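Trainee: No sequence on hand, only this structure:
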């Protein structure tokens, strides 16, 4: 699985003018299931993100996790993270098929909740407007294949 994780002061996702997910301080997570991914990759990624220490402590060092600060996660599916950029028009053939991708997206979200993290979502496969304030900025790219 691939993810882009951003430390945010707040974030929200809107579909057809309706807010479907919104958080305050925490993590904006764009997630993509790749071909061949399974629950194992989702488990690994959720556990890693829950423990990722990218929030500042009292000494101004990135030493705290989203759980440590009482933050939340906003998870949005984004198959374009699978982009193959060999040409001028990206290809997405390495992304998991939609049915499997949705299943793993929902499973990943459930795993974050099991890690004790309040979690909001976009709508899988929808055209979404995502708004966020990236604090730092801090943006981390993660891939379970590497």
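Mentor: Happy to help now that I have it. Remember, predicted model here, so these are calculated numbers, not experimental data.

Trainee: Please count neighbours and contacts with C-alpha atoms only from this point.
Mentor: OK.

Trainee: who does the top helix by length along the chain touch, helix- and strand-wise?
Mentor: As assigned by DSSP state H, the longest helix anywhere in the chain is helix 98-114. Packing partners of helix 98-114 (3 or more CA pairs under 8 Å, 6 or more residues apart in numbering; DSSP states H and E): strand 26-32, helix 39-51, strand 119-121.

Trainee: Buried ones in it, by neighbour count?
Mentor: Neighbour counts over helix 98-114 (16 or more other CA atoms under 10 Å) mark 100-102, 104-113 as buried.

Trainee: Likewise for stretch 133-146?
Mentor: Buried-residue list, stretch 133-146, by 16+ other CA under 10 Å: 133-135, 139, 142.

Trainee: With secondary structure and distance to residue 32 as extra columns, can I get the residues you listed in a markdown table?
Mentor: Converted to a markdown table, the buried residues of stretch 133-146 look like this (DSSP: H, G, I helix; E, B strand; the rest coil; distance: CA to CA, whole Å):
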| residue | secondary structure | distance to residue 32 |
| --- | --- | --- |
| 133 | strand | 21 |
| 134 | strand | 20 |
| 135 | strand | 23 |
| 139 | strand | 16 |
| 142 | strand | 10 |
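
Trainee: structure B:
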């Protein structure tokens, strides 16, 4: 039984997981990641809604819709991490806890990947743990939500 609901949101090019640069992103597909998240959610008592889009406006629309429907957001904004003030603003505006996740260690990559607009509004950041990072992000979200409910 779920005690909370979480939106797991994925940005551009993550639909290519499994075939896009497997040396960096691994061989698991986005469907594999969705299953990992749903299984982890079930174990943690979280109802997981899992979405991906290459379109910035779609991600923002989903965030706006989530405002009254979910308790927390786990987001891998992908390339929008480094460019989208709009996504950071949407996350801030909805007032839900946010855990930012990245499959690769962005700090060991190109310099432009070292800055994240999302990190400024995130409650936690998971980087460089492969797709296992999504599980860590959901575990952290479950803790955040349980702590808030206990207050």
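Mentor: It's in. Quantities reported herein were computed from a predicted structural model and do not represent experimental measurements.

Trainee: Drop the TM-score for these two in here.
Mentor: Here the TM-score for the pair of chains, by TM-score structural alignment, normalised by the length of the first structure, is 0.35; 71 aligned residues with a CA RMSD of 3.9 Å.

Trainee: coming back round to it: any idea which of the buried residues of stretch 133-146 of the first structure is the one closest to residue 50 of the first structure?
Mentor: For residue 50 of the first structure, the nearest member of those is residue 142. The distance, counting by CA to CA, is 13.0 Å.

Trainee: Contacts only, for the nearest residue to the closest one once chain neighbours are set aside.
Mentor: Of all residues not flanking residue 142 of the first structure in the chain, residue 3 sits nearest, at 5.1 Å (CA to CA, 6 or more residues apart in numbering). Neighbour list for residue 3 of the first structure: 29-32, 81, 141-143 [criterion: CA atoms under 8 Å, 6 or more residues apart in numbering].

Trainee: how about 7 Å then?
Mentor: 29-32, 141-143 (CA atoms under 7 Å, 6 or more residues apart in numbering).

Trainee: could the residues you listed go into TSV alongside distance to residue 10 of the first structure?
Mentor: Shown next, in TSV, are the contacts of residue 3 of the first structure (distance: CA to CA, whole Å):
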residue	distance to residue 10 of the first structure
29	12
30	15
31	18
32	22
141	19
142	21
143	24
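
Trainee: which parts of the helix or strand harbouring the residue nearest to residue 142 of the first structure are buried?
Mentor: Here residue 3 of the first structure, judged by DSSP states H and E, is contained in strand 2-15. Neighbour counts over strand 2-15 of the first structure (16+ other CA under 10 Å) mark 2-14 as buried.

Trainee: ok, those vs residue 121 of the first structure, which is closest?
Mentor: Using CA to CA, those come closest to residue 121 of the first structure at residue 13, 7.7 Å.

Trainee: and the residue lying closest to that closest one once chain neighbours are set aside, helix, strand or coil?
Mentor: Nearest in space to residue 13 of the first structure, with sequence neighbours left out and distances taken as CA to CA, 6+ apart, is residue 130 at 4.5 Å. For residue 130 of the first structure, the secondary-structure state derived from DSSP: H, G, I helix; E, B strand; the rest coil is strand.

Trainee: wait, isn't residue 9 of the second structure in contact with residue 72?
Mentor: No. Residue 9 of the second structure is beyond contact range of residue 72, at 10.8 Å (criterion: CA atoms under 7 Å).

Trainee: That'll do, ta.
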